[in-house]
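sequence plus predicted model, see below.
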Amino acid sequence: MSSRLFIVIPCYNEEEVLPITSKMFLEEMQLLIEKGKISNDSRILFVNDGSKDRTWEIITSLSEKDEHYIGICQSRNRGHQNAVLAGLMESKDICDITISIDCDGQDDIGAMEAMVDAYHDGSEVVYGVRSKRDTDTFFKRFTAESFYKLLNKMGVEAVYNHADYRLISARVLKEFANFKEVNLFLRGMIPLVGFKSTSVYYERHERIAGESHYPLSKMLALAIDGITSLSIKPIRMITGLGIGVSILSFIGVIWAIVSQMTGHAVTGWASTVCLVCFMGGVQLICLGVLGEYIGKIYMEVKARPRYIISERTWDKKEK
């Protein structure tokens, strides 16, 4: 029996690229249906993340033209990770498998077939992994690769060079629904669920149209979220730093006492200023790391909804 697939596509201000890539997604889905790998009641689920342009209008128009297109609209912009989560949670009870992919056409849509094949071979999670980064600038390639290496060093179980292009079975999603974190970093959370997994490798292309919605500032914010949401190593590191500074300070105190007793003490402002600035800098860094964790605890204990759906295209059809 063929599996019912939902392709989950987060969209934010994608009016330029959506008319192009929507056809590509439909062509891939129809190809998989013709080969008998997925059922005809599979769907392409667009998640409008509070777009300010005509994205939602395009999604509703697509849903009226072809039953394979459906969409949900968030009440406001909540970010890429929350948009992906909303689509996955909406899908988990009405499909067999989901594939999450960005709307910009950079990820190889043709890799979906290999993902579905891997699922039929027994894998519950299939990660889409970039085989190379030739299309990236040197700076982006260096920072991205350093990011994954840093995550690994910090104890985060993230798949190297994998973003949010992945297949997840409904079985895994139902277990993942028990993860109630408000601070989301899906590429580090999905591996925590477990189950059999594998990877499919593909080459990433240039964005088809429009502009990237992930500038350096957002990439840095995502990196910080990923580390502080899934690892406590930064706290342990500043603890070790504190111990190291304390030992050096203790040695300095002994040296100062010995110098005073032997009459070799030299009064000077430079050493005092350097010491004060060094200690002040260390303390501020430590407070900043602690503050990041305290802020996340504050967000978690409020337990606010991670997404709110304001509209669904199928609700309009029912009316």
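Cool, the structure landed.

switch to C-alpha atoms for all contacts and neighbour counts from now on
Fine.

how about the strands in this protein?
For the chain, the strands defined by DSSP state E occupy 5-11, 43-48, 69-74, 97-100, 125-130, 162-169, 197-202, 309-312.

give me the distance between the last one and the centre of its chain.
Using C-alpha atoms, centre = their mean, to the nearest Å, the mean C-alpha position of strand 309-312 is found 23 Å from that of the whole chain.

distance to Val84 and mean neighbour count added to the strands of the chain, as CSV?
Formatted as CSV, the strands of the chain follow (distance: least, C-alpha to C-alpha, whole Å; neighbours: other C-alpha atoms under 10 Å):
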stretch, distance to Val84, mean neighbour count
strand 5-11, 6, 27
strand 43-48, 7, 26
strand 69-74, 11, 24
strand 97-100, 7, 25
strand 125-130, 15, 24
strand 162-169, 9, 22
strand 197-202, 20, 17
strand 309-312, 13, 14
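
tabulate these in TSV, adding columns for distance to Leu32.
Below are these laid out as TSV (distance: least, C-alpha to C-alpha, whole Å):
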stretch	distance to Leu32
strand 5-11	10
strand 43-48	12
strand 69-74	16
strand 97-100	13
strand 125-130	17
strand 162-169	15
strand 197-202	17
strand 309-312	25
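
which stretch among those strands comes nearest Ile232?
Nearest of the strands of the chain to Ile232, taken as C-alpha to C-alpha: strand 162-169 at 22.1 Å.

here's the one I want to compare it with:
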Amino acid sequence: MNKLYLVIPCFNEEEVLGETAKQLKKKMNMLIQSGRISSDSRIVFVNDGSKDGTWTLIEQLHASDALFAGIHLARNRGHQHALLAGLMQVKAHADAVISLDADLQDDIDAIDAFVARHDEGFDIVYGVRRMREKDSWFKRTTAQSFYKLMRLMGAELVYNHADYRLMSRRALEGLAEFGETNLFLRGIVPLIGYPSAVVEYERNERFAGESKYPLKKMLSFALEGITSFSIKPIRMITTLGFLIFAVSLVMLGYFLSLHFAGRTVPGWTTIAISVWAIGGLQLLGIGVIGEYIGKTYLETKARPKFIVERMIGVGSWRDGSGEYADSQLM
């Protein structure tokens, strides 16, 4: 039987953690009792520098049942880094790991299908939303546009897949080989290349609390994905620059012909439009190039992606041992 670990990043999830733990415990115990996974399996909550009582609740859950484990990051690093921290800390202890959110929007009944597909020999199993009827028109439209834009930019994304996925130990070892600081796991995981499958599911409404991805963070996340996996925006600016240069040559010939024909009429409209258009294009180009330079700057610093301050229950079995107090960096 395979040891299955669930990795759940948590940031200020005090309101939902109790119900999440209850439902996940029921699901894991059912899988254990049916003999589909080992009794050494774990539910691992990754506390991403929460300001509320999230870590205290995780400690209480571990004290009540060794099925629960916890990883406490030294500071808030964001969802992608917290998720990577959990995956990297448990990869040596698990045969397979499923990552999911703490808000119960990911259908936990799909875990059965994840396990079944893994048993069939797939190293990576993607959770893909079947439909987006519960989303608002704006969120549905922007999400679909994002996936189409990423594909246009050359990124190998799985359509309608977020971070609900299963990865085998071999796939996690492959993931560990990717050293970039600017993380976009949805784009990195398909690059690993091991056999993969898809499980469709329906996404639920958030159980409680507020979404950790408002519009500002969603736009930032989209920008991170585009600039992390494609240089096409720079190429587009280069192409646009050539087009404008070609147009300028045509206009130069046109204005010279007017000059020699004696029909030159000074006008501020053409000048104003040209100045605003070229100025806007220059600022856009500088911004895009600056984004790439900034990412290169951060990558060259080679700062740790996360610092683990404390771990409880990771790699330990039902006796409840296995607390780690020393900080770990990656």
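Cool, got the structure. Keep in mind that what you see is a predicted model, and the values were worked out from it rather than measured.

need the TM-score from the superposition.
The TM-score (TM-score structural alignment, normalised by the length of the first structure) is 0.98; 318 aligned residues with a C-alpha RMSD of 1.2 Å.

if we can go back for a sec, closest one to Val17 of the first structure among the strands of the first structure?
Proximity to Val17 of the first structure (C-alpha to C-alpha) singles out strand 5-11 among the strands of the first structure, at 9.9 Å.

so Ile101 of the first structure touches Asp164, yeah?
Yes: judged on C-alpha atoms under 8 Å, Ile101 of the first structure makes contact with Asp164 at a distance of 6.4 Å.

now do the helices in the second structure.
Shown for the second structure, the helices assigned by DSSP state H span residues 14-33, 54-64, 79-90, 110-119, 137-152, 169-176, 185-192, 215-229, 232-260, 268-301.

and of those, who's closest to Val198 of the second structure?
That would be helix 110-119 among the helices of the second structure, by C-alpha to C-alpha, at 8.5 Å.

mean deviation of the closest one from the first structure?
Using mean C-alpha distance after the TM-score superposition for the first structure, helix 110-119 of the second structure ends up 0.5 Å from its aligned counterpart in the first structure, as a mean over the superposed pairs.

any idea how far that helix is from the chain center?
How far helix 110-119 of the second structure lies from its chain's middle: 22 Å, per C-alpha atoms, centre = their mean.

over to stretch 145-154 of the first structure?
Worked out by C-alpha atoms, centre = their mean, stretch 145-154 of the first structure lies 14 Å from the chain centre.

of the strands of the first structure, which is nearest Ser146 of the first structure?
Each of these has some distance to Ser146 of the first structure by C-alpha to C-alpha; the shortest is strand 162-169, at 13.3 Å.

report the angle between the axes of that closest one and helix 186-193?
Interaxial angle of strand 162-169 of the first structure relative to helix 186-193 (axes from the mean of the first three to the mean of the last three C-alpha atoms, to 10 degrees): 40 degrees.

quick one: contacts of strand 162-169 of the first structure?
Applying C-alpha atoms under 8 Å, 6 or more residues apart in numbering, the contact partners of strand 162-169 of the first structure are 96-102, 107, 115-116, 119, 124-130, 186-187.

repeat that with 6 Å
Strand 162-169 of the first structure has contacts (C-alpha atoms under 6 Å, 6 or more residues apart in numbering) with 96-101, 124-129.

make TSV out of those and add distance to Ser249 of the first structure.
Formatted as TSV, the contacts of strand 162-169 of the first structure follow (distance: C-alpha to C-alpha, whole Å):
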residue	distance to Ser249 of the first structure
Asp96	61
Ile97	58
Thr98	56
Ile99	55
Ser100	52
Ile101	52
Glu124	53
Val125	51
Val126	51
Tyr127	48
Gly128	50
Val129	47
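
ok, the closest residue to Tyr159 of the second structure other than its chain neighbours - how many residues close by?
Nearest residue to Tyr159 of the second structure, sequence neighbours excluded (C-alpha to C-alpha, 6 or more residues apart in numbering): Tyr147, at 6.3 Å. By other C-alpha atoms under 10 Å, the residues close to Tyr147 of the second structure number 19.

any idea how far Tyr147 of the second structure lies from Ile244 of the second structure?
Noted for Tyr147 of the second structure: a distance of 29 Å to Ile244 of the second structure, by C-alpha to C-alpha, to the nearest Å.

and the residue in the second structure sticking out farthest from the centre, what does it touch?
The centre of the second structure is farthest from one residue, Gly262, which by C-alpha atoms, centre = their mean lies 62.0 Å away. Gly262 of the second structure makes no contacts at all, as judged by C-alpha under 6 Å, 6+ apart.

what about it, distance to Leu256 of the second structure?
Taking C-alpha to C-alpha, one finds Gly262 of the second structure at 10 Å from Leu256 of the second structure.

next: Ile192 of the second structure.
Taken as C-alpha to C-alpha, the span from Ile192 of the second structure to Leu256 of the second structure is 58 Å.

same question for Glu177 of the second structure.
For Glu177 of the second structure, the distance to Leu256 of the second structure (C-alpha to C-alpha) stands at 59 Å.

and those two? which has more neighbours close in?
Legend: neighbour count by other C-alpha under 10 Å for Glu177 of the second structure and Leu256, higher for Leu256 (12 against 9).

now which residue in the first structure aligns to that one?
Matched to the first structure by TM-score structural alignment, Leu256 of the second structure sits across from Ile257.

if we can go back for a sec, biggest separation within the contacts of strand 162-169 of the first structure, which pair?
Asp96 and Val129 (22.1 Å).

what residue of the first structure matches up with Arg160 of the second structure?
For the record, residue 160 of the second structure is Asn, not Arg. Here Asn160 of the second structure is matched to Asn161 in the first structure, going by TM-score structural alignment.

fine by me, thanks again.
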